[in-house]
Structure formats: C-alpha cells, structure tokens
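1. Have a look at this fold, sequence not included:
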C-alpha cells in the first residue's frame, strides 16, 4: 500500500438508501486532465474529488486531504515516540555512571540527527498546512 494511503479508500462509502441524485458535468480535455491529476494525487475518483471539493468547509481542503493530514500526524507522533524512547535509553545509561559509554556515542549522534530531521519534517508539515489555510 502506498505511503499515507492507510486511511483512505478510492470510492466513497455506501450510504443507507443509496445516492438518489446524479449530476452530469461536461469538461474540456484540459479540464479533464486537471481533474485526473488532482484525483490521482489524492488517490480518489473524479466524482469523489468534485463532491468533496464542493462540500469542503474550507476552500481547497477535502475530507481526503484532512485524513491524509491526520495520517501524517500519526506517522510523526510514532516517529517522535521512538526517538524519545532512544533518548531515554541513552540517558539511563549515561546517568548510571555519569558518562556516555563508547558504544552509545554513535547511537546518540544518530538519534540527535534523527531528532533534527524530525523537527524539520514537523516544520515542513506545519508550513504545508499553513499554506492551505
């Protein structure tokens, strides 16, 4: 499954009683290409893209995009929790005798680089969400 697709499905879920109304929209070849690009980027069908876009509370933000943002937040949370666990293990070893054992120095360097990269990823996510707001 592609990254970030765990919380989405291509088609909308069925509703009780079915959908009673159908709308036909004619588009030019250029508009069709644009719709296909956007729908494929979000991993949804064109009808779903049109419905979600039209009914979105905030212009430019669909339910699919919000689910993707939520999935990214969960990924960031899991990554930060794992980094915190690594730092706690290193701190526990350092507190035992007041020094960082040689075998943990490389791990500390790697963990701190991962913390910096994670902070940049969080900053990037915040910037991306802010641009949409």
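-> That came through, no problem. The structure presented is a predicted model; accordingly, all values stated were derived computationally and were not measured. Numbering: from 1, shown residues only.
2. all contacts plus neighbour counts: C-alpha atoms, from now on.
-> Noted.
3. Give the residue farthest from the middle of the chain.
-> Relative to the centre of the chain, the most outlying C-alpha is that of residue 97, 41.2 Å out, by Cα atoms, centre = their mean.
4. From residue 91, how far out is that residue?
-> Separation of residue 97 from residue 91 (Cα to Cα, to the nearest Å) stands at 11 Å.
5. Report the secondary structure element holding residue 90.
-> Counting by DSSP states H and E, the element that carries residue 90 is helix 63-97.
6. Give the next helix or strand downstream of that helix.
-> helix 102-132.
7. How far does that following helix sit from its chain's centre?
-> For helix 102-132, the separation from the chain centroid amounts to 16 Å (computed by Cα atoms, centre = their mean, to the nearest Å).
8. Next, the angle from that helix to helix 63-97.
-> In terms of direction (axes from the mean of the first three to the mean of the last three Cα atoms, to 10 degrees), helix 102-132 departs from helix 63-97 by 150 degrees.
9. adding another structure so you can compare the two:
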C-alpha cells in the first residue's frame, strides 16, 4: 500500500495553474475517473510520457481480460455444440471453421496478455 507524502517532506516543489473551459475540465475529470488517477497525474503522465504509461497499460490489460472472458464464453458455447455433436454423432461442418478461428484468437490473446506482464492473471481456459 502506498503512503501519502508528508506535507513537509521533500518532493514536488513546483506547481502550475491551468485554465480550462468547463468542457475541457469535465472531459479531464471523466478520463481521470475512468483511469482511476487524479487529474494532476493524468496531465503529468500525458505531457511527459512519449511511451505507454502505467495507466495506459492497466487500461489495455483490463480490456484484454474482458476479451479473454468473452472468448471463454464463446468457447463454452462451442463445447456445448461439440457435446451435442457427440450425442448425435455429427458435428456441424459450418461450426468447424468458427472453432478453429476461436482457438487461434484465444492463443493470440493469451500471448498478448503474457507479453504485457501481469503473470497469473490469465483467466485459464485459453488455448496455449
């Protein structure tokens, strides 16, 4: 857990005043709230970073995890199709390319999550 810096402790010694329109202020507040950071941190990260910020990375990972869950749901539906096919002794030919494409997407998504870090965060069920 992070500790707050004591008011007298050395640290930031400069401040800047920014004048915004009400629309700009609302947009900054909305984006900061969505990213779970302060407006000040959002401004500093945006202005001083040419690379991906920790906030950008977290947002991307959350999106990828959401996609992973959705693809897991699709995989579950495909498994239901397979069960039915086993009972009836026939797998629908139209479903075969969908299954193969879904498996390829799961592998790509798992690799993307692994490359971004966050070990142990993979939701399982992915084809590796």
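-> Noted; the coordinates are in hand. Not measured: the values here are computed from a predicted model.
10. buried residues in the helix holding residue 90 of structure 1?
-> Buried residues in helix 63-97 of structure 1, counted by 16 or more other Cα atoms under 10 Å: 63-64, 67-69, 71-72, 76, 80, 83, 86-87, 90-91.
11. and what of stretch 98-116 of structure 1?
-> Burial within stretch 98-116 of structure 1, assessed by neighbour count using 16+ other Cα under 10 Å, is assigned to 100, 108, 111, 115.
12. now, the most widely separated pair of those residues?
-> Spatially, the most separated pair among the buried residues of stretch 98-116 of structure 1 is 100 and 115, at 18.3 Å (Cα to Cα).
13. Name the SS class of residue 58 of structure 1, please.
-> Of the three states, residue 58 of structure 1 takes coil under DSSP: H, G, I helix; E, B strand; the rest coil.
14. and it, how many neighbours?
-> 11 (other Cα atoms under 10 Å).
15. And the one 4 residues further on, by the same measure?
-> Using other Cα under 10 Å as the criterion, residue 62 of structure 1 is surrounded by 21 other residues.
16. Excluding chain neighbours, give the residue nearest to residue 61 of structure 2 in space.
-> Sequence neighbours aside, residue 113 is the residue nearest to residue 61 of structure 2 in space, at 6.8 Å (criterion: Cα to Cα, 6 or more residues apart in numbering).
17. The one you found matches what in structure 1?
-> Matched to structure 1 by TM-score structural alignment, residue 113 of structure 2 sits unpaired.
18. Which of the helices or strands spans residue 113 of structure 2?
-> helix 95-116.
19. Which other helices and strands does that helix contact?
-> Judged by 3 or more Cα pairs under 8 Å, 6 or more residues apart in numbering; DSSP states H and E, helix 95-116 of structure 2 is in contact with helix 54-88.
20. Check which helices and strands the helix it packs on sits against.
-> For helix 54-88 of structure 2, the packing partners by 3+ Cα pairs under 8 Å, 6+ apart come out as helix 95-116.
21. tell me which residues of the helix it packs on are tucked away?
-> Going by neighbour count (16+ other Cα under 10 Å), the buried part of helix 95-116 of structure 2 is 99, 102-103, 105-106, 109-110, 113.
22. neighbours of residue 39 of structure 1, just the number please.
-> For residue 39 of structure 1, the neighbour count with other Cα under 10 Å is 18.
23. From residue 50 of structure 1, how far out is residue 23 of structure 1?
-> Separation of residue 23 of structure 1 from residue 50 of structure 1 (Cα to Cα): 11 Å.
24. neighbour count winner among the two?
-> Using other Cα under 10 Å, the more surrounded residue of residue 23 of structure 1 and residue 50 is residue 50, with 16 against 5.
25. helix or strand for the more buried one, which one?
-> Per DSSP H and E: residue 50 of structure 1 is located in helix 46-55.
26. quick one: that helix to helix 63-97, angle?
-> Using the same axes, to 10 degrees: helix 46-55 of structure 1 against helix 63-97 is 80 degrees.
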